[in-house]
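1. Curious how this folds, go ahead:
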Amino acid sequence: MTLTPIPSNRPLYWPELIHELQAHLPNREIYIVGGTVRDVYLRRPVHDLDFVTPEDGRPIARLIANTFDGAYYPLDDERRVGRALIQYQEQAWVIDVAQLRGPTLEQDLRDRDFSINAIAVSLHDLDHLLDPTDGVGAMESKQVVICAEDAISRDPVRALRAIRMSLTLKYRLSPETKTAIRQDGPQVSHVSPERVRDEVFKLLGTTKPSSALALLDGLDLLPLLFPEARMMQGVTQSPPHTLDVWRHTLHVMDNLEGLLTAFSPRRTDETAANFGLGMVVFSLAHLRSEIVAHVQHWWPAERSHIALLMLAALAHDIAKPMTRTVDPDGNTHFFGHPERGAEIVAQWGTAMRLSNDEIERLHRVVYHHMRPLMLYNSGELTRRAIYRFWRDLGEAGVDVCLLSCADYLATYGTTLNQGEWLRFVQIIKTLLEGYYRQREALVSFPMLLDGWMIMNRFNLKPGPIIGEILDGLREAQAVQEVQTQDEALRWVENWLADHKN
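-> Predicted structure coming up:
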């Protein structure tokens, strides 16, 4: 069966680079496909170009790279896919050229995941669409529709991708897509952890990660990804909490996303008008560039720090169901839930094949997520408390401060006391100023003595005792109990006298 080109029902505004490629690839049978066509049709920004051709795609990708003085990589030798990385008009472009995955273009398109990704346009006929699965109809009706009944069973990761596309484009999942996800989505447990991890991180990096979790739950995929998550549903909490643990967790994620948006160029009038979020952003305005730089960090394989932080938010109360107790007065308690939750999130990280640094960050954030609240409840934030906070958490302390704000707002909800909230925000401000503005005085100052000086002066041998002395001396310096080398030597002398045994 031959595909019939149909005129687009709306003007297609192609990037200037496409017209440039027309001139450099004359007489080639080559088609623009996938997300490129979809985004041009929807008038969304385009930064990547995807092409298919009946030929081996690698020589064409190499030709493009050479033409524009870019770099070439053989992306997939088995499938004959090449990638060109070029700069054009001061913009970086990623251009993939693949050989058709079937005997014909139509078969290639029908074998794709969703109809909105299964439209092709000939490079030399930019006004006509090749659309065998009615991707245009899906876009007009704002639906994510599978290309075929077995689309999910052939690649179960597509179940997660469908949810992400639904959220990103604000489309509904079509009935047949939902049916296929429920039927074949559970096979995702047999897919390589790395592929699942990458799609989960993309989901958590969307603008509404709580909606992603709600969809995963509704489509019965949540237990496959995060086995303990559903246990939070229906677990009640005492005041000031107003929600069960699950709904509280989703609200924490919403607040965290709103807070990060309010700090970013994506902030809107709605986020600016939110009192709770607005007071954080106002109070931390002088630290905004540092906070934005922190959350825009990327982990290995382009995993976003924001997604990692959302994973920590999901896990911060994950152990409450298994640590819940009720005292004689009917009050609920969750003793030890941060420690147990840290163990669980580390297990998730290991299962997803995250790097050791990512796992350590998750563990530390969940383990210490209540530290700011404990400092707030103590009534006074001393130099010693600030020092110990950053000593124990390091850079993860920034994540804990952000998560703690989102947690506090979700705890109180509509019962938020503005005065108490401002006092809590002041605690966060003081902590972050200690890290970003007074680090040399409070966190990362030069030591007055080192281990060799202590051993030589007091005739000590190397061992754990030297580390204990240095830890204590560092804290004494931080709180200004010791400010000169002579005072440091006297401090060590007193320490040794107190620890004769």
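2. CA only for contacts and neighbour counts going forward, please
-> OK.
3. Figure out the helix or strand that the residue positioned nearest the centre of the chain lives in.
-> The residue lying closest to the centre of the chain (Cα atoms, centre = their mean) is residue 307, at 0.9 Å. Using DSSP states H and E, residue 307 maps to helix 305-315.
4. again with residue 220
-> Using DSSP H and E, no helix or strand contains residue 220.
5. which non-adjacent residue is nearest it?
-> Of all residues not flanking residue 220 in the chain, residue 182 sits nearest, at 6.8 Å (Cα to Cα, 6 or more residues apart in numbering).
6. Sequence B follows; please return its structure for comparison with A:
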Amino acid sequence: MNLERSIIKSLKLESTSQELKKLDKDKDLEKIIPKINEMKEVGECKYHVVNCFDHSINALKEFEDTINDENFFPAHLKDLIWDYLNTELEESISRLEILKLGIFIHDIGKPDAKTVDESGRVHFKGHEKIGGDIAIKLGNKLKLSEKSIDTLFNYVRYHMYLLIFYKDNNLTQEKLFDMFNKIGDDTIGIILLGYADIVATRKLLNPDEQVGTIKTYMEFILTNYEYRYKRLK
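-> Predicted structure coming up:
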């Protein structure tokens, strides 16, 4: 089995995060995604206590724990989310598998985006834009379809949406509909990614912190997408 296929195969496993750690230990992962070596060198800042690679593995594990919890999603969203995740983007590759890849590489643009200000504080402004371009190149390297690559790009490029809503505390219909108009059904995957990203970060900063508020934001956005936006459209 070639290395590209081993990556795709890992996305189909229940514990993709563990398989990617194994591929990394065997030095196979870096042959397909060389950028992960740089990801291990950056990422620690005011908001992150681990490097980008470890954070990405943690976020993927958080996502896998979430979808494996039968009681996590409320009844009015469960079918919506699973219908979305189970949709095939190309033969034998579903949105779920591309989303797992998107979660793993969502911060892949940080090494190239890193700057340090006069006070010594590290910033990664624009890393999602850089990461989106890298996602396209990786998708082509993995010989994914155009639809899969477009979806992967959306996940990486727009993974900050939930965090922005959470920080700004601005969930007006205008703001939400602007996002829905831009990314359509990928809203679901992007908001799920955002949840895993934020929670994986917060758990290390404060293990005792309750993340129910973040879950409420996620559910509110997805409920508005399905029951307001789509019905109006």
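7. Relative to residue 46 of the second structure, how far out is residue 37 of the second structure?
-> With distances taken as Cα to Cα, to the nearest Å, residue 37 of the second structure is found 21 Å from residue 46 of the second structure.
8. The second structure: matching residues for stretch 452-460 of the first structure?
-> Mapped onto the second structure using TM-score structural alignment, stretch 452-460 of the first structure spans no residues at all.
9. Spatially nearest residue to residue 57 of the second structure (excluding sequence neighbours)?
-> Using Cα to Cα, 6+ apart, the nearest residue to residue 57 of the second structure is residue 17, at 5.7 Å.
10. and the one you found, what does it touch?
-> 57, 58, 60, 61 (Cα atoms under 8 Å, 6 or more residues apart in numbering).
11. out of these, which ones does the first structure keep as well?
-> Cross-checking the contacts of residue 17 of the second structure against the first structure gives 57, 58, 60, 61 as conserved contacts, using both residues aligned by TM-score structural alignment, their matches' Cα atoms under 8 Å.
12. tell me which of the residues you listed is nearest to residue 201 of the second structure?
-> Distance ranking of these against residue 201 of the second structure, using Cα to Cα, places residue 58 first at 8.4 Å.
13. what's the counterpart of that closest one in the first structure?
-> Checking TM-score structural alignment: residue 58 of the second structure goes with residue 251.
14. Could you do residue 213 of the second structure as well?
-> Using TM-score structural alignment, residue 213 of the second structure pairs with residue 423 in the first structure.
15. In which helix or strand does that match reside?
-> Using DSSP H and E, residue 423 of the first structure sits in helix 418-436.
16. Toward the C-terminus, what is the element adjacent to that helix?
-> Assigned by DSSP H and E, the successor of helix 418-436 of the first structure is helix 439-442.
17. and that next one, what does it pack onto?
-> With contacts defined as 3 or more Cα pairs under 8 Å, 6 or more residues apart in numbering; DSSP states H and E, the packing partners of helix 439-442 of the first structure are helix 383-393.
18. Just tell me the aligned range of the helix it packs on in the second structure.
-> By TM-score structural alignment, helix 383-393 of the first structure lines up with residues 173-183 in the second structure.
19. how close does that stretch sit to the first structure?
-> Here stretch 173-183 of the second structure, set against the first structure after superposition, deviates by a mean of 0.7 Å using mean Cα distance after the TM-score superposition for the first structure.
20. re the thing from before, gap between the match of residue 58 of the second structure and residue 208 of the first structure?
-> Residue 251 of the first structure sits 11 Å away from residue 208 of the first structure, taking Cα to Cα as the criterion.
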